[in-house]
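Asks: could you look at this predicted model? Sequence included:
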Amino acid sequence: MIEAVKFWNEPNNKSHWDLQLDPEWTAYAAMVKLAADAVRAENPALTQVLGGISPIDAGFMTRLREQGVLDRLDAVAVHGFPLDWNNWMIDEWPSRIAEIEAVTHLPVWVTEVGVSTFGAEEVQVFGLERTAKLLIGRVPRVFWYSLYDLPKAWPATTRHREAEGSSYYRHFHMGLLREDGSPKLACELFPRYTPDLGICQWFHFEDHRLDDAVSWLKRLGVRRLRTGLSWADSFRPNCDAWFDRQMRALEDFDVTVTFCFTPEHRGIEPHHTSPPQQAEEFAEFCARMVRRYAPGVASKRHGPSGPALHAQSGGALTL
């Protein structure tokens, strides 16, 4: 079921990693190396991917390579939204990929790409068609962001100025489906590009959309799904019950799981973007999730909370 794990989301984006606390990314680099080693010990065959970078920055990738991070990984990832936030044109996608390929020996995945319907649904249709033509076959994995519009009652915060891409009102219009679950124009076209084109859909804790999302993903012919398991959520009551429910619901897909979000009480500062006080704790969370949902050898293990879900990598979940 789980084909890959990712370490964090957009670590070079100040809205996802506190660059004032870690301006040279030394804490991030150390955290990823510990997490990668911990995951490798649990399942050596599991593909490990660097958190998707945004902006696409060869200098940042070089910095991580020089700190030995890429030596631990199997792929790197980039995110791009040229019709909404980035200051480059959509036809530049091949050259943006090439910039990263030039500074690493690893495959480059595109784990978030999308177009909002803020101005018109026809813009998203154009963006979907153009993106598919430019990226399918050019990179090993492409994930469209996203299935659903972000509910307007949910937060979407940013630390960017407007000129840096802070038009987060567009963030609420990135889905193929509206908040109420009704399809947009691009939704009708999406099956033309599956299963080559995957979908990135984040699920909040006890997300009410989970079951409907699974139905839509299957209807659209999606095989590859990117989602997340939140370290911060792991401290909520009944967290394992939610994680189990989420992962069981997604067992028919090839899932790329992103591990991210610092618990406020475990950060240097009380914020989900903060580097952790102890990087080993993030590594332990990653290892526990792999042990629970993608162990290297099928086994039955019992923890303090009772029997856990287990599967061989690529297999079905069992109790």
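Replies: That came through fine.
Asks: only C-alpha atoms for contact and neighbour calcs from this point on.
Replies: Fine.
Asks: test my guess that I100 contacts P107.
Replies: No - here I100 lies out of contact with P107, judged by CA atoms under 8 Å, at a distance of 9.3 Å.
Asks: what about G306, neighbour count?
Replies: 8 (other CA atoms under 10 Å).
Asks: which of I100 and P107 has more residues huddled nearby?
Replies: Per other CA under 10 Å, whichever of I100 and P107 has more neighbours is I100, with 23 against 16.
Asks: tell me which residues of the helix or strand containing that one come out buried.
Replies: Element membership for I100 (DSSP states H and E) is helix 93-101. Neighbour counts over helix 93-101 (16 or more other CA atoms under 10 Å) mark 93, 96-97, 100-101 as buried.
Asks: contacting residues around it?
Replies: For helix 93-101, contacts defined as CA atoms under 8 Å, 6 or more residues apart in numbering pick out 56-58, 61, 107-108, 134-135, 138.
Asks: ok and the following helix or strand past it relative to helix 93-101, angle-wise?
Replies: Later in the chain than helix 93-101, the nearest helix or strand by DSSP H and E is strand 108-113. If you take axes from the mean of the first three to the mean of the last three CA atoms, to 10 degrees, strand 108-113 sits at 130 degrees to helix 93-101.
Asks: and here's the other structure:
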Amino acid sequence: MIEAVKFWNEPNNKSHWDLELDPGWVRFSEMAQLAAQAVRAESPGVTRVLGGISPIDPSFMVLLRDAGALRDMNAVAVHGFPLDWNHWQIHEWPDKLLEIQAVTPLPVWVTEVGVSTFGAEEVQEWGLKRTAELLIGRAPRIHWYSLYDLPKAWPATTRHREAEGSSYYRHFHMGLLREDGSPKLACARFHEFAPELGICQWFHFEDHRLEEAVRWLKRLGVKKLRTGLSWADSFRPGADAWFDHQMAALEDFDVTLTFCFTPEHRGLNAHHTSAPQVPAEYAEFCARMVRRYASAQGAAVGSSAGEVAAV
């Protein structure tokens, strides 16, 4: 069920990691290394991936590398949205991969890439095709973000909120499906690029879209799915029952499972972006989830996923 695990999400994005608490990413590096070691001990065959960085910054990757954060990883990951938020153009994708490949021998996965329909659905349709042309064959894993639009009643995971102007509202239009589940233009094209192109879809706690999402993913020919289990949610009443339900629903996919979000009562600050008070507690959560949802041997780490490299 679990092909890979990812440790955190966008650690160089202040919407996901509090940089003021950890300006040199020393705490993050310790936390990531402890978690990778714990998962390796629990299930050595499960691929261990550093949380996708955004922006794509080779100097940040060097910082983490030199701090030891990559020592027990099998791959690193990047996120890119050149048609919406990045200060580079879509045709630069190959160069962006090369920038990271130049500073680490680990395979570089693209675990979030997408195009919003904020301006027009035709932009997303074109962007899907162009992204597939640029990335398939260059990255071992590619996860399109996302299947569903973010419901307008939910907040986007960002520190800036409406102060971002139109950039904030683009968060709500990244899906191949609208909030009501109806397909957009790009949805009809996605099967042309599957299964080489996977999908990233986050499921909220007790997400009502789960079963319908599974039906759509199968209809689109998706084999590789990235999602997450929230460390913060693990303290909710009924958390294990929901996690069991979610993972059982996804059993037909090769799942890359992201572990992130600090419980407020376990952070240095009471916020999900905070460094934890005790980094080993995050590692224990990762190990427990792998123990619960991955076999002892785990998925084989093949050449497509990348062998363990000394960093």
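Replies: Great, that's in hand. As the structure is a computational prediction, the values presented were derived from the model and not from experiment.
Asks: TM-score, when you put one on top of the other?
Replies: With the length set by TM-score structural alignment, normalised by the length of structure 2, the two chains reach a TM-score of 0.94; 300 aligned residues with a CA RMSD of 1.5 Å.
Asks: related to what we said a few turns ago, the helix holding I100 of structure 1 vs structure 2, mean deviation?
Replies: Superposed on structure 2, helix 93-101 of structure 1 shows a mean distance of 0.4 Å to its aligned residues (mean CA distance after the TM-score superposition for structure 1).
Asks: can you check which part of structure 2 that helix sits on?
Replies: Matched against structure 2 by TM-score structural alignment, helix 93-101 of structure 1 falls on residues 93-101.
Asks: just how off-centre is the matching stretch within its chain?
Replies: With CA atoms, centre = their mean, to the nearest Å as the basis, stretch 93-101 of structure 2 stands 18 Å off its chain's centre.
Asks: please apply the same query to stretch 29-36 of structure 1.
Replies: 17 Å.
Asks: contacts for that stretch next, please.
Replies: 7, 48, 64, 67-69, 72-73, 279-280, 282-284, 286-287.
Asks: mind running it again at 10 Å?
Replies: Under the contact criterion CA atoms under 10 Å, 6 or more residues apart in numbering, stretch 29-36 of structure 1 has outside partners 5-8, 11, 25, 38-41, 44, 48-51, 63-65, 67-73, 259, 275-276, 278-287.
Asks: what stretch of structure 2 does that stretch fall on?
Replies: Stretch 29-36 of structure 1 maps onto residues 29-36 of structure 2, going by TM-score structural alignment.
Asks: the matching stretch vs structure 1, mean deviation?
Replies: Stretch 29-36 of structure 2 sits 0.3 Å off on average (mean CA distance after the TM-score superposition for structure 1).
Asks: let me see the ranges of the helices in structure 1.
Replies: 26-42, 58-66, 93-101, 121-135, 185-189, 210-219, 239-249, 279-293 (DSSP state H).
Asks: which parts of the stretch 151-300 of structure 1 are strands?
Replies: With DSSP state E, counting those that start in this stretch as the criterion, the stretch 151-300 of structure 1 has strands at 197-200, 224-230, 254-260.
Asks: can you lay out the ones you listed as TSV showing distance to S182 of structure 1?
Replies: Formatted as TSV, the strands of the stretch 151-300 of structure 1 follow (distance: least, CA to CA, whole Å):
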stretch	distance to S182 of structure 1
strand 197-200	17
strand 224-230	20
strand 254-260	24
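Asks: of these, which approaches D18 of structure 1 most closely?
Replies: Set against D18 of structure 1 and scored by CA to CA, the strands of the stretch 151-300 of structure 1 come closest in strand 254-260, at 13.1 Å.
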